[in-house]
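Participant: sequence first, predicted coordinates after that:
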Amino acid sequence: MLQPAFDYDPRKLPVVEAQQVYAPHAEATRTVDLREMVRILRRRRWIILGTIGVLVGAAAVYLMAATPLYMATATVLIDPHRSQVANTSDTAPAPSNFGTDDAMIESQVLLIQSVAVLSRVVDTLNLVNDPECAPRPGLFDPIRNLLRSEPATNGRSPEEIAKANTIDALKQKLKVTREGTTFVIDIDASAENPERAAQIANTVADSYFYEQVQSRYNTNKIAASWLNKQLDELKARVLASDKAVAEFRASNDLVTTQGQTVNDQQLFDLNNKLIEAHVQTAEAKAKFEQVEAIAKNKGDPGTLDQALASDVIKQLRSQYAEIAKNVADVSSKYGPQHPLVVNAKAQLREAQRLIDQEVGRILENTRETYRVAQSREQALKNSLGQLQSTSNNSSQAQVRLRELQREADANRTLYESFLARYKQTTAQESLELPDSRVVARADVPIRPSFPKKGLILALAFMLGAGLGVVLAFIADFLDRRVKSPRQAEDITGRPNLAAVPLVGTRELARRAHRGRQALDDYDPEKSPMLPPLMQPPLMRYAVEEPTSLFAEAVRAVRLAVQRTGGGRHGNLVMVSSSVDGEGKTTLAANLALSLAAVGMRTIIVDGDLRNPELSRSLCPKAKVGVVEVASRKASLEQAVLFDQATGLALLPAPPRRRETAFINEFVFSGSMRSLLGHLRTQFDVVVVDSPPLVPLVDSRALAEQADRIVLAIRWDATPQEVVAQALDTLAPVYERVIGTVLTRVDLRRLRFYDYYRSSSYMEPYSYLGQPRVELTP
């Protein structure tokens, strides 16, 4: 344990003369950093461990009491293309957005949990009579039944109400989820019986498929009925429109064949024939002009197509060529005047004449053909003109006829479309497939899925740890007891002089046993002062165990008293506390013994006249004391008792039960002031064990006479507010308070509040066989 390193230098700051302005002690500011948080958790570890233990224990009890549930899972795949197998229409559009639309998939999830599907499951598995699916009473059901005037049956029978309750209970056992963004849906069913869980999961999947097929069947049936009604209406409309067309055509003499009127067909035929006749006339004219040109120009008729095609011209040209060859041969052989030559030329001219005659006949024939073609074309033009005139007269009737015909065609087309759709719908009524299929049917689970023991225990542990940490911080924040020297300094504004450790009960028991052994040798008639062995175990602990940490703390207080005294004679040191039971008497006795042990003339005065604990502990048989000496009923030498080992003088205060009013006012009297002044002249140090500050005002009167005031604070017991209130009572003499002393400090626990002032740093300095740290059992 390290004592605080304070130093009041009398040359620089004499405490008696220092004029300090007393300020009310503000709330101690607590700066919580990471190290302080760790210290809080360490010193409040039992709260954390207790909270963890409670929650883990509660979780364990719950796990032992909870009924295990088994979960079976059936996996369903939404497959919209599967139903297209039954589609008899090749032109029906494929469901493009069914599988990719999240809203549609979520709708299927809700459909699986619908009342229609679950109602079929209840009927199939007879869950109404299953005790596990029976509705269990809730915590607030009695209150609801009390506030409800009449049962909310809504006209339903008891069987229907029981089935509705069973469906509600079944919903609680089902969990239908979609796996991510896939088309796969998991149907989880939980039950106390594993076989029952698998049955429920598989039956829900089957009921979902049945509901899909039934829904499609009903839809097709409704569509077929509607189409049938529409077909009757369309059939009547088609018959009426066809009848209107026929009547209008008959009334306007618009006979048609192959979809056209006779007049239109004639116009079409005459127009085609006129075009053909015009082409033939043009051809005949071209041939005539060619033949005529050859005939006028005496050209070679061989170039004519007719001549080339005529067998007569071919023979004449052949004969002409032979005769021309013969003329040339004879002329070259006999000369131009030879009769053979003349005869040959005559034959050549005859051949030429025959050719010309044939060409003339061809020309006449071509002219006649051209004339016939012109006549035919003109006749066709005349006929076409007459038909066009007739057609113009019936054009308005044909416009109306075409309008009626279009209406009739539209009605017929719509009727045929509805008729085809009706046949398809009727055919699909007997063949429907659901849009989903089972990927994996539910198997009977082997082990229960609830409760998850490991998870629950882990959650209980983590929740307990978290809650314990929160409670630890709350408890530490709400704990207003003084726990560390730093807190005492922050509250009082004065240094903490020492932390007197708590002596273990074993050590106290050992010393008490030693005192009981010395009781047989004690004679109260010889000396009112108890022998050292019979005194309370802690009254002389500092001098009897000088190597202990207890003695080290007392020496620290003694050093503070000596330094602040400035070496002057007759210092009066008052030792007090906020309330009773804080160890001020033990501290005062050990401080006085320590001062006397170093050779200073020291007297300890029992100033607590109402509860003289010091006198009862050291000299319970004393007859005279402070009151008698101050009242001059006895001399100082008669009342003072001495400790033979150290030379410490003791002025007791024997109890006076019959003079309570006198005792209450005695410390305020001049006699008490004179007594203390006289003691200053006789001793180097006067130690006064005063009453507590908060409940009594006696200490305030004694404080006005004191030079130094030491405030004892019981560690981990005295609230900070009480210490602050005690300091308020010393406000007029605040500058005389030299510091505070923490008493009964558990040094091992102190390291969780102030590590550097705990026993950790004193470990190497424990010697002479003394215990390193005084502990409680």
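Facilitator: Done, it's in. All values reported here derive from a predicted model rather than from experimental measurement.
Participant: okay, CA-based contacts and neighbour counts for the rest of this
Facilitator: Noted.
Participant: how about the helices in the stretch 251-400 of the chain?
Facilitator: Under the criterion DSSP state H, counting those that start in this stretch, the stretch 251-400 of the chain contains helices at 262-296, 305-309, 311-334, 339-393, 395-428.
Participant: could those go into TSV alongside distance to residue 20 and mean neighbour count?
Facilitator: Formatted as TSV, these follow (distance: least, C-alpha to C-alpha, whole Å; neighbours: other C-alpha atoms under 10 Å):
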stretch	distance to residue 20	mean neighbour count
helix 262-296	134	17
helix 305-309	154	14
helix 311-334	164	16
helix 339-393	134	16
helix 395-428	106	16
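Participant: wait, is residue 760 part of a helix?
Facilitator: Yes - under DSSP: H, G, I helix; E, B strand; the rest coil, residue 760 sits within a helix.
Participant: quick one: neighbours of it, just the number.
Facilitator: Counted with other C-alpha atoms under 10 Å, residues neighbouring residue 760 total 17.
Participant: what's near enough to touch the residue nearest to residue 426 when sequence neighbours are not counted?
Facilitator: In this structure, residue 426 finds its nearest non-sequential neighbour in residue 224, 6.2 Å apart by C-alpha to C-alpha, 6 or more residues apart in numbering. Shown in contact with residue 224 (C-alpha atoms under 8 Å, 6 or more residues apart in numbering): 422, 425, 426.
Participant: relative to residue 234, how far out is residue 224?
Facilitator: 15 Å (C-alpha to C-alpha, to the nearest Å).
Participant: in which helix or strand does the residue nearest to residue 426 reside?
Facilitator: helix 194-251 (DSSP states H and E).
Participant: roughly how far out does that helix sit from the chain middle?
Facilitator: With C-alpha atoms, centre = their mean, to the nearest Å as the basis, helix 194-251 stands 47 Å off its chain's centre.
Participant: wait, which of the helices of the stretch 251-400 of the chain is closest to residue 50?
Facilitator: In terms of C-alpha to C-alpha, the element of these nearest to residue 50 is helix 395-428, at 70.5 Å.
Participant: helices or strands up against the closest one?
Facilitator: Contact analysis of helix 395-428 by 3 or more C-alpha pairs under 8 Å, 6 or more residues apart in numbering; DSSP states H and E lists helix 194-251 as its packing neighbours.
Participant: give me the angle between the helix it packs on and helix 395-428.
Facilitator: Comparing the axes of helix 194-251 and helix 395-428 via axes from the mean of the first three to the mean of the last three C-alpha atoms, to 10 degrees yields an angle of 160 degrees.
Participant: next up, a structure to set beside the first:
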Amino acid sequence: MNGPYSRQPQLGMDPDAGTVIDSEKLGQSARRQAGVVVKGALTGAAVALLLIVVSVPRYSATETILLDEERNELLNQVSALPNAVRSDATVQSELEILRSQVLAVEVVKRLNLDQDADFMDPPVDLVSRIMGNVTSISGFFSSSKAPIGPPVDPAIAAREAAAGILREHLYVERVGRSFVLLLAYSDHNPQRAAAVARAYGDSYVQFQLTSQSKLAVNAGQWVSERLKVLAERSQEATSAVQEFRSRHNLVEYQGNLLTDQQQSDLTTALVTASADVAQLRARVQSFEAMMNVEKPDVLAVSALETLTPSDETMAALRTDYINARRNWTGIVAERGEDHPQALQLKKQMDILEQTIGEELNRAVLATKAQFEIARSREASLRDDLSSFADRVTGDDKVMGQLAQLEAVADTYATVYRDFLERYEITAQQENFPIASVRIISPADLPDRPSSPRKKALLGMGLILGALIGIVIGALREMGPVRLRTPKDTTDRSGLPCAGLTPSPRRKLDTEQRRVLTRTLNRARQDLDRMVAQQAGVGRIVALVPVDAVADAFPITSFAETLSANGERVLVVDAGGLTPGQVQRLNALERVETWKLSDIPARDDATDRLRERFQTVLLCLPSLTRTTFPDALARAADASILILPWGSITPDFLADAIQLHGENLRPIASTVLVGADLKRARLYMRRGDFEERLLHAV
């Protein structure tokens, strides 16, 4: 083996192994799979458009409900059974009430929906019909059977079915953390959608009023029963108290027992008498202390209040004394003490002082007399109170029993009054026309369908289709690497590659013909370099398909290329040609087509073929066939491997060559046949030689 490609090929090598992520290759992958993504997006949009076309438009009407805290507080003020404080759990309970079967049945009754044929049998879109059929089929094969119960009234069954339809198309939610609830209902009839939403709001308000009324009625009945029991027990307790008093002769005066009243009066009188004695004792002691001095100041003592009739007399005498003393002082200051008028005033003052002293003595004696009287009264009251206490000491047990009976009677009376008050309030609340909820935004007639949402559905279809396309493209890119470019073939297998040939099943345009001619010329050049022609000696070349490619290799064009320089070319059909190829080859000049059986079975058969023809092409069957003619392949001077474009992997090629490596002659070149040139460019780097070569003139 000689020539530049006589070395052993580096089979199965991966030039990208161990390399980092190449952004340019990622871009190439994106460009290659862009068509898949676009097709997926268009398919998703088409499916979405189909769903829009076959869907039944539905109209949605929304009712806004407020859980009114002000009304709730008003109910708490007037109700004997106050409402609970609004909490998240309470609001969630209200949402479940709106979704309940009970409220749905009330709406059905209000609007007579069970008698509306259009409501009970609404138009169904294609998707729902398919899902219903699938459900029916799965239910048919299901092993479980519905339990057989008692017969149901058809009217009730119709209402239940209508309520189920309502609940399927009802949507209720809370607005944020507020006490506002949104109730939306959708229907294919906009008038009915608005009517149902309004009926739901009205039924919910009526449900609140009815619930409060029922609660008040039930509470009133219970309170009424308790009132009867409490009235009987209170009457019995009061009668027991009165009977006990009569039996023990306990008379009540001004709300208290007579003995208690007497003892209270005596105690009050004794306290008052003791206070009077203490006051008089202090007054007498004060007078005696001031009068028992060597020369008492009568005028100063007389200024004290004695609480006797002498107080007025002493006040008048003291006034006269003060006036006389004032005049005496003035005369003495002007004329002296010996003046007759001064002497007269001095005498008058002495008489007044003596008179005041006598009157003061009488007042002191009167005070002492009052003191003695008060002491006697205090002693008398103390004796009376002591005697009374001794008399009632033996009745303590009776009084204790009476206190117990009175406590029981008072308790029953208090409870009875409280229950009576609650009963009156509860009776008023039975018809209290205020609910703790109100409608703040009635449902309006919808003017446009709420579903299907055409733009959103189309956008979702595009996005989902594109995502599916991206997934498919990523799976395709992550699959085994397949040989699609000459550079990949050379880099990954170490074999020379002449280029690409377009699919022969289509009519070739100018560019495709140019690519085909260039590839075949390069294949001839590779062959010439591998097996140089000698004068009078031809060459035998084996055309070996690696996989079943049938008529993918343009054998006619290749033979024509070899004969263009005046060479005589023999094409031997060893199982690799089709009848159509044979027919086209026979139409060429300087080209002959033989069957393998046409070659004489002689030892020098190959030498004779070399003498007669410059190039002998052995068209062998695929390497994947179990009947591959290894002996015939060994007779060739060189081999050209025919690789189906985008169908085989480097490992597949390596395994095939390794299996037949001893029989294959040096591989002069490889050709990628049946290529899609537009797609092939997507596997080439932009600006590379082979990418530019595809566009070369």
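Facilitator: Alright, I've got the coordinates. Quick caveat: nothing in here was measured; it's all calculated off a predicted structure.
Participant: care to give me the TM-score?
Facilitator: Scored by TM-score structural alignment, normalised by the length of the second structure, the superposition of the two chains gives a TM-score of 0.80; 667 aligned residues with a C-alpha RMSD of 4.6 Å.
Participant: one step back: need the counterpart of the residue nearest to residue 426 of the first structure in the second structure.
Facilitator: Correspondence of residue 224 of the first structure to the second structure, assessed by TM-score structural alignment: residue 220.
Participant: from residue 52 of the second structure, how far out is its match?
Facilitator: From residue 220 of the second structure to residue 52 of the second structure the distance is 58 Å (C-alpha to C-alpha).
Participant: quick check: the gap between residue 231 of the second structure and residue 418 of the second structure.
Facilitator: For residue 231 of the second structure relative to residue 418 of the second structure (C-alpha to C-alpha), the value is 12 Å.
Participant: ok, now residue 154 of the second structure?
Facilitator: In this view, residue 154 of the second structure and residue 418 of the second structure are 50 Å apart by C-alpha to C-alpha.
Participant: contacts for the helix or strand containing residue 38 of the first structure next, please.
Facilitator: Here residue 38 of the first structure sits within helix 34-43, counting by DSSP H and E. Applying C-alpha under 8 Å, 6+ apart, the set of residues contacting helix 34-43 of the first structure from outside is 48, 469, 472, 473, 476, 749, 752, 753.
Participant: residue contacts, the nearest residue to the last one once chain neighbours are set aside?
Facilitator: The reference is to residue 753 of the first structure. Leaving out its chain neighbours, the residue that sits closest to residue 753 of the first structure by C-alpha to C-alpha, 6+ apart is residue 484, at 5.9 Å. Contacts for residue 484 of the first structure (C-alpha under 8 Å, 6+ apart) come out as 715, 750, 753, 754.
Participant: secondary structure class of the counterpart of residue 75 of the first structure in the second structure, three-state.
Facilitator: When the second structure is aligned by TM-score structural alignment, residue 75 of the first structure is paired with residue 64. The local conformation at residue 64 of the second structure, judged by three-state DSSP, is strand.
Participant: how many neighbouring residues does residue 64 of the second structure have?
Facilitator: Residue 64 of the second structure sits with 21 neighbouring residues when counted by other C-alpha under 10 Å.
Participant: centroid residue for the second structure?
Facilitator: residue 176 (10.3 Å; C-alpha atoms, centre = their mean).
Participant: give me the element whatever residue of the first structure lines up with that one is part of.
Facilitator: Aligned by TM-score structural alignment, residue 176 of the second structure pairs with residue 180 of the first structure. Assigned by DSSP H and E, residue 180 of the first structure belongs to no helix or strand.
Participant: for residue 180 of the first structure, what are its contacts?
Facilitator: Going by C-alpha under 8 Å, 6+ apart, residue 180 of the first structure touches no other residue.
Participant: check residue 487 of the second structure too.
Facilitator: 497, 690.
Participant: about what we covered before: could you dump the contacts of residue 484 of the first structure to a markdown table with distance to residue 565 of the first structure and secondary structure?
Facilitator: Listed next are these as a markdown table, based on distance: C-alpha to C-alpha, whole Å; DSSP: H, G, I helix; E, B strand; the rest coil:
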| residue | distance to residue 565 of the first structure | secondary structure |
| --- | --- | --- |
| 715 | 27 | coil |
| 750 | 30 | helix |
| 753 | 31 | coil |
| 754 | 29 | coil |
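Participant: so residue 367 of the first structure touches residue 288, yeah?
Facilitator: Yes - the pair formed by residue 367 of the first structure and residue 288 meets the contact definition of C-alpha atoms under 8 Å, at 5.6 Å.
Participant: excluding its backbone neighbours, what's nearest residue 663 of the first structure?
Facilitator: Spatial nearest neighbour of residue 663 of the first structure, excluding adjacent residues (C-alpha to C-alpha, 6+ apart): residue 609 at 6.6 Å.
Participant: what helix or strand is the one you found located in?
Facilitator: Using DSSP H and E, residue 609 of the first structure falls outside every helix and strand.
Participant: tell me the SS of the closest residue to residue 503 of the second structure other than its chain neighbours?
Facilitator: Among residues not flanking residue 503 of the second structure along the chain, residue 674 sits closest, at 3.8 Å (C-alpha to C-alpha, 6+ apart). Classification of residue 674 of the second structure by three-state DSSP places it in strand.
Participant: that older thread, and the contacts of helix 34-43 of the first structure, which two are furthest apart?
Facilitator: Among the contacts of helix 34-43 of the first structure, 469 and 749 lie farthest apart (C-alpha to C-alpha), at 18.4 Å.
Participant: more neighbours: the two, which one.
Facilitator: A count of neighbours by other C-alpha under 10 Å puts residue 469 above the other of residue 469 of the first structure and residue 749, at 22 against 16.
Participant: quick check: the gap between the more buried one and residue 50 of the first structure.
Facilitator: 11 Å.
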